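1. Below are the sequence and a predicted model for it; my questions follow.
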Amino acid sequence: MTNVLSAHSATTKSSWIDRFWRLGEAGQTAEEAPRIRAIRMSIVGQNTPWMMAANIGNAALAALAFWGSPSSLAVNLICAMLITIAITTVLKWSKSRSRAPREQASERGTRKAVLHAAVLSGLWASLAIVAYADATETQRMVLIALTVGMAGGGGFALATVPPASVVFCGIVGLGAGVALGSNPSVVGFYLFSLYTIFAAIIVRSSLAVCDSLTEKARAKMAADEQRDVIGLLLNDFEQNTADWLWGADEHLRLERASSRFCEKLAAPDSLIVGKPIIDAIPFAMHFMTDIEQIEDRESFRRKLEAHQSFRDVDVCVEQGGELGIWSLTAKAIYDESGRFVGYRGVGRDVTANRQTRLRIEHMARHDPLTDVGNRVLLNEDLARAVSRLERFGDGFSLLLLDLDRFKQVNDNHGHAGGDELLREVAGLLQQLCSEGDTLARLGGDEFVIVHMSGEDPKSAGHLANRIIKRLGQPFHLRSGTAHIGVSIGLACAPVDGTDPDQLIRNADLALYRAKADGRNRFRYFDSSLDATARRRNLIEQELALAVSLGTLELYFQPLIDAQSHQVVCAEALLRWNHTRLGPISPGEFIPIAEETGLITSIGAWVLREACRVSSSWPDNIRVAVNLSSRQFLSPGLVPMVENAMKTNAMRPGRLELEVTESLLMNSTPAVEQTLKTLSKLGIRIALDDFGTGFSSLSYLRRFRFDKLKIDQSFISDMDTNEDGRAIVECVIRLAKDLRMSVAAEGVETQNQLTALRQLGCGEIQGYLVARPMSATAFATFLNAGDDGSERRYA
């Protein structure tokens, strides 16, 4: 048990001693303590000369004050020892000044400092003890002043080493206490109490100084570590990247140039450092083409002289006859007083990056097939043209081009041939355009040109004529020769507007007129086109409303038997009498219905209405309904026809559906199947307008028709044109041979009727028989022939 208590006591004692040696190091890590300790010891070293000078001066003063006193021998001996130790310490300090400061210090240094403090303080304590008892009042005052002064000076001089400070103040205080105790008095008690308080303040201040020093040391170590890391990173940066570092002084002279920068300049740093940076950079005399936002020599000089930080400033350089782009970034450096002291910057060669960016920007603004502009470039250049017009009055024209017969090229030469043709056309258009013009492809076979025509709108017409003439020549493709044309619509600013969208719209209207007038020509926009377009838009809107409200009307034009003159059929014809616009021709609103898709719903209504009205007619009279191509291709056609007949209890043979040859041009299996299905239902199929445009005898072999209708263009000149009469005769004979009935459209004279009857035509339709009439009028027309008398037509 005794051994255990002894061991515990020894351990506790060892712990207290260890904590004493580490006074002022609370919270420090094992790595921080040696480095901070070295800093604290260095501060004590800096104070050493002044501390030793104080010891020498005060020792000499003490010897002088006690000269001739009973204790002068002892005092002189102690003072001599203090002076000797002080001089020796200063000599050692002087020799150690040439050595580099230590980065770390062990506890051994702390112990040496404590030992040195103990020796000096012990001598000052001994001086107080041996001299105080026999001293006069004056000598005692000198002795007390020396004791307190040395305790304070030593304590503060050793403040960064708290163990030494505590030992110095403690031993000096102990000596003072012994001295005062040798001659007890109230004044002595007060003096010792004041000294104790003073010593406590010194010790506490010493610990506070250590804490503050620790924080500063930590901050300095962090800064040093960060500087080292930054240095390593910068070295790694210079070694492993293509960027370079540079620095300039307040006079804009290079004071630092990394090895990479020297390599880029192909010169050693000895020739670069000290040279004005504006002279070190090899600025190009002429810029690279197609590059924007590049600083020249003078603009970069002004940027440097502004003493402001800048980022990613591109300059054009020339080295070895080759142009390049350098990107420079710099931070302006100012001292504590706010004075500009230079730049620290980084640079890189961005020639390849800039060229890549230019390629990307080019792709974003150009058509990938033809490499001419796209809508993005068109919109940008149109906006610039409008801006020039507003600022300087520079007029311009817009040419909208649409290739004629391009679809046939795709059909005959394939899409590869079509693409080759578009590239050829784009190349020719670029050659024909002026330098300031913009050529863009809108898509498909449409191109647009922004032509800077100035004050002469005729200039755009001359350009259009050249384009039409050149594109009218054959194109020799890899797949063969192609023949096309071009239709062009022109809109001129400011006459036809200044808004880009309005100009494009007006050019499109002019292009529509050029196509309507026969293609392969150009037309200028005029106000009548705008009026036509507005009427077209109004009709489109009103037509949709008419379909929903059911304000359309069916008229019927009879077909008679050429021999008996009896009505055998009536063709259902759509009419529209608008409350404001008046009667609107089917030739005007039917194409609009086709383009907008309304024809499907209109056709369904016509079919249902025709079946409803004809259900009250005599059973031997058929009703003929025209089917548009869009309606015929609808998958719901057959069910709709069946439903219309069933609803009106109509015999299938009384319904006659008329189709045009254009439907059969691009025949598909679905078209053939629909025709077969309708025929199986017993519905008659008539081929309308036979002999126009795309007639081919192959249609008659592939598809089964019940009737051929001869177009009125062949009937109108039968009296004067023998070729027309021969064609009509051939068609009638062909129909008979194929067991089909035949009807003639547009019969207007008695001679035409007589000739058709002689040729054996089965049915007659035209103004000679009757004009289209309302359902009520047609019923009256039928009743007028119920008496069985032969109708007469004049």
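-> That came through fine. Given the structure is predicted, the values throughout are model-derived calculations rather than measurements. Numbers count the residues shown, from 1 in each chain.
2. From here on, just use CA atoms for contacts and neighbour counts.
-> Will do.
3. Check the gap between the residue lying closest to D499 once chain neighbours are set aside and C492 for me.
-> Leaving out its chain neighbours, the residue that sits closest to D499 by C-alpha to C-alpha, 6 or more residues apart in numbering is V386, at 7.6 Å. V386 is 12 Å from C492, where distance means C-alpha to C-alpha, to the nearest Å.
4. Can you identify the element that follows the one helix or strand E420 maps to toward the C-terminus?
-> Assigned by DSSP states H and E, E420 falls within helix 406-432. Later in the chain than helix 406-432, the nearest helix or strand by DSSP H and E is strand 438-443.
5. which secondary structure elements does that following strand contact?
-> Strand 438-443 sits against helix 375-392, strand 446-451, with contacts defined as 3 or more C-alpha pairs under 8 Å, 6 or more residues apart in numbering; DSSP states H and E.
6. and S126, which of the ones you listed is closest to it?
-> helix 375-392 (98.6 Å; C-alpha to C-alpha).
7. Remind me which helix or strand A330 belongs to.
-> Counting by DSSP H and E, A330 is part of strand 322-334.
8. ok, and what's touching that strand?
-> The contact list for strand 322-334 (C-alpha atoms under 8 Å, 6 or more residues apart in numbering) reads 284, 287-288, 307-318, 340-351, 354.
9. then this one, side by side with the first:
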Amino acid sequence: MSGSTSKIGAFARRALQLDLIDHRVEERDSEWWSRCKLNHTAAFPYLTYDTVRSVGALILCYSFLETWLIVCLAVVCVILGTAQFMIDREVRLGRHSSQKIYRALRDLVVVRACVWGALTAVYISAAPPEFLPALIPAAMLFMLVDGLCMIAIPRRAMVAVSIQCAGIVVPLAVTATGPALLGVGVAISGLVFMHWAVFNLNYMFATRRLRTRTLREANDTIQLLLNQYDEDGSDWLIECDEDGAILRPNARFCKAAKRSAEEMDGMRLSLLFDDSPQREELRAIGVREENFRNLILPLHIEGEQQWWSISARPVYKPDGSLDCWRGFIADVTRTRKAEEKVTYMAHYDVLTNLPNRSLFNTTLKRSFGRRDDGELAAVLYVDLDHFKAINDTYGHAKGDVVLAEAGRRIEQAVDSHAMVARLGGDEFAVLMDRINDRSEAMRAAEAIVTAMDEPIDVDGQLLPIGASVGVAFGPDNGTEGDEVLRAADLALYDAKSRGRRGASVFDPAMQDEVQDRRSMELDLRAALTRGELELHYQPLLDVESGDIAGYEALLRWNHPERGSVSPAVFIPVAEETGQIIAIGAWVIREALRECATWPEHLSVSVNLSPAQMRDEGLLNTIVGALASSRVSSDRLELEITENLLMQDNEDNISLLHKIRGLGVKIALDDFGTGYSSLNYLRSFPFDKIKIDRCFVSDIADRDDSDAIVDAVVSLAGKLNMRTTAEGVENDEQLAKLRLTGCTQVQGFLFSKARPAAELDHGDAPRPAAHDGGKVTHIDPAPRQITTAAKDGRKAG
């Protein structure tokens, strides 16, 4: 009888496939195995799943169930959801053992199945017939989902599925209609399928986890055995008893720890290390008796910070009790320091020790991501004024000192809670998170500008510096951090365009200005190829003879839509975008081409920009233009400004000497408006000094302007340099200039700039007719300065 019973039992086990889910786990691995099943089962979003189907079921049942029953069902659903939330919370916190949480989850699975099985039976029994075609498939779908998401606990999964299947089958069987009996058959077939699927999927899940653990343990053991033979390596083998006390420390281990063998023997391993979360983790692992690898702990040896990496595994006695721990320790101090340095360099600017662009952008994004509605934040974009001139003139080493001091001043100028970062080059940014009002940001911007007004002392040399600041606010100028940063950048551009050393607040109109500027950049890039650029020429008159000595070439842009674009508008754009190099080369070639058609005693004067002076091809451009036009080199005059000499002084002076070696004349333009260092006149023998119109316009009315012009002319004469006065507009100015001995003049009194086709080299320009002090007519004039001009000169 017992034999037949065992055969029946064996047959039942095979039929029910119980062997597939009978996984034997050692007692010491029970906690780990429970955690595996718990983590796999808890990974499914039960709380969201239950909430969705509870709300759907209650809404559906509301149309045909009593209100009190709906309320009861709602209460039960809330209780189930609360229980699931508590289990999910315990899984996250890990305050209790995995076995305890796992048991609670198994119990909840059965309770949930009972509730949903009963609810299914109720709404199938009470629902109107037209609801059944939708309700029955939905109930079976929930049954299948519940089973498949619990493959880690197969027995409870099948209990839950069976209960829910009963909730479908019983009310349908009672109905006993044809369609209902068909539904019964489908539900039972689904139950059989779920049994096969859950047990087979559980087998795959369990065998994979158990085999992976076995392989990992074997690999750890092999690795430890290999290290035992590596006596000359950098790792030290360790062995500790079940309480973590060091056993038989080897000499290399003692030497590394700077302790004697007697002191180390019996000492708890954890006491070697500093009090830290890592040390607490080491102790917790010891309690849990888990394998662990590469646990890095900090320690101090003779006052020096070090880091050691520990890997170990528990060794058990035949009876299953813990015998000892075996593992090895590696000194990873150098690696850890290198990693910390790399991490620091990845997030901080080494020169200023400020956060870099990467860390600033990350912080900015997180700050705006957690900002509440209505909270005000500000971003300040800071750019140092004229830093490139300092860097180029005094060298990168001193430029680095300036950047470091600038970063320090910006940090001191803002609130201690603000984040200051160096974005790159001479650009900085400030994040002011959760400010009370906008005035705080404006005060910070003004403080930054003020702080940068003081020159920076570098090795006893005072270097002038300044700062421009753009300010933008969130959420006013954007809800995302990068939007507000872009707005601050646009405000910074506005501050620079207003003359630098100031702060501007973002205005939406600035975006239109940037788009317009971008459009101008694109149009200017094509202006040369489309033939929209043109040269006009303003005559230079010899004061004594009244003859035309030459012309100054002035660039004009005739845009098909914008009309005539002022050079004051497009020249700065060309300089900033680098297009001035190609345009400047064209100007030189075109001016010489036109000059080739003039009388040979007439010269042409062309302005050079700082960007052109930095162009390595400038000398070749000049040589090529002279050769192709066949114009004598002494008929070409190049004008440079004082500011240009400040940048790369030695390189620029060397280049000017090479150009002058070709026979080309060099003029110093706008003398007296910049730094006006007389050392420039010593460093290079200019052919001419041009007196700026700001002095000429007041020469007849202000004694100081008259005195300045007289001094410049006198100085130029003693240095064998000619002088040209710009912007002469009336007879009184001309008379004063003649008395000073100025060599040449140009201005509206004689002629405005005209296209080459309109130039009349046979006659000198006559003074323009005046109306209320303004030029109302300009006319090609005879070669001699008019009698009216001479009379004015005499009256002067």
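-> Structure received. All figures in this text were calculated on a predicted structure; none of them were measured in a lab.
10. Mean distance of the helix holding E420 of structure 1 to its aligned residues in structure 2, please.
-> Here helix 406-432 of structure 1, set against structure 2 after superposition, deviates by a mean of 5.7 Å using mean C-alpha distance after the TM-score superposition for structure 1.
11. what about that helix, distance to the chain center?
-> Relative to its chain's centre, helix 406-432 of structure 1 lies at 33 Å (C-alpha atoms, centre = their mean, to the nearest Å).
12. between that helix and strand 438-443, how big is the angle?
-> Using axes from the mean of the first three to the mean of the last three C-alpha atoms, to 10 degrees, the inter-axis angle of helix 406-432 of structure 1 relative to strand 438-443 is 170 degrees.
13. helices or strands up against helix 406-432 of structure 1?
-> Contacts defined by 3+ C-alpha pairs under 8 Å, 6+ apart place helix 406-432 of structure 1 against helix 458-471, strand 475-477.
14. Now do the buried residues in it.
-> Under the neighbour-count criterion of 16 or more other C-alpha atoms under 10 Å, helix 406-432 of structure 1 has 406, 409-410, 413, 417-426, 429-430 buried.
15. what does stretch 551-566 of structure 2 give?
-> Buried-residue list, stretch 551-566 of structure 2, by 16+ other C-alpha under 10 Å: 551-557, 559.
16. What range does it cover in structure 1?
-> Alignment of stretch 551-566 of structure 2 against structure 1: residues 570-585, by TM-score structural alignment.
17. cool, and stretch 687-701 of structure 2?
-> Aligned using TM-score structural alignment, stretch 687-701 of structure 2 spans residues 706-720 in structure 1.
18. Just checking the distance from that stretch to the centre of its chain.
-> Centroid separation for stretch 706-720 of structure 1 versus its chain: 63 Å, with C-alpha atoms, centre = their mean.
19. Over to that stretch now: how far is its first residue from its last?
-> For stretch 706-720 of structure 1, the end-to-end distance is 30 Å (C-alpha to C-alpha).
20. Let me see the residues that make contact with it.
-> With C-alpha under 8 Å, 6+ apart as the test, stretch 706-720 of structure 1 has contacts from 684-692, 724-725, 727-728, 731, 735, 739-748, 751-752.
21. wait, what's in contact with A533 of structure 1?
-> Contacts of A533 of structure 1 by C-alpha under 8 Å, 6+ apart are L509.
22. For the stretch 501-650 of structure 2, which segments count as helices?
-> With DSSP state H, counting those that start in this stretch as the criterion, the stretch 501-650 of structure 2 has helices at 509-530, 567-577, 580-595, 610-613, 618-629, 642-646, 649-661.
23. can you name the residues of structure 1 that the third one overlays?
-> Right, helix 580-595 of structure 2. Residue span in structure 1 matched to helix 580-595 of structure 2, by TM-score structural alignment: 599-614.
24. so how far is that stretch from its chain's centroid?
-> Per C-alpha atoms, centre = their mean, the centroid offset for stretch 599-614 of structure 1 relative to its chain is 53 Å.
25. same deal with stretch 780-792 of structure 1?
-> 78 Å.
26. for stretch 467-487 of structure 1, same thing?
-> How far stretch 467-487 of structure 1 lies from its chain's middle: 39 Å, per C-alpha atoms, centre = their mean.
27. Please work out which residues outside it touch it.
-> In this structure, residues lying in contact with stretch 467-487 of structure 1 by C-alpha under 8 Å, 6+ apart are 401-406, 409, 413, 417, 420-421, 425, 429, 432, 511, 514-515, 519-522.
28. swap the cut-off to 6 Å and go again
-> For stretch 467-487 of structure 1, contacts defined as C-alpha atoms under 6 Å, 6 or more residues apart in numbering pick out 401-405, 514, 519-522.
29. now swap in stretch 558-573 of structure 2 and tell me
-> Under C-alpha under 6 Å, 6+ apart, the answer for stretch 558-573 of structure 2 is 532, 557.
30. re earlier: determine which of the helices of the stretch 501-650 of structure 2 approaches R106 of structure 2 most closely.
-> Using C-alpha to C-alpha, the helices of the stretch 501-650 of structure 2 put helix 509-530 closest to R106 of structure 2, at 61.4 Å.
31. Where in structure 1 does the closest one fall?
-> By TM-score structural alignment, helix 509-530 of structure 2 lines up with residues 528-549 in structure 1.
32. in the superposed pair, what's the mean gap between that stretch and structure 2?
-> Once the two are superposed, stretch 528-549 of structure 1 sits an average of 2.3 Å from its aligned residues in structure 2 (mean C-alpha distance after the TM-score superposition for structure 1).
33. Give the buried residues for that stretch.
-> Residues 529, 539-540, 543-544, 546 are the ones in stretch 528-549 of structure 1 that count as buried (16+ other C-alpha under 10 Å).
34. what do you get for stretch 499-510 of structure 2?
-> Along stretch 499-510 of structure 2, these residues count as buried under the neighbour rule (16+ other C-alpha under 10 Å): 500-507, 510.
35. Among the contacts of strand 322-334 of structure 1, name the buried ones.
-> Buried among the contacts of strand 322-334 of structure 1 (16+ other C-alpha under 10 Å): 284, 287-288, 307, 313-318, 340-351, 354.
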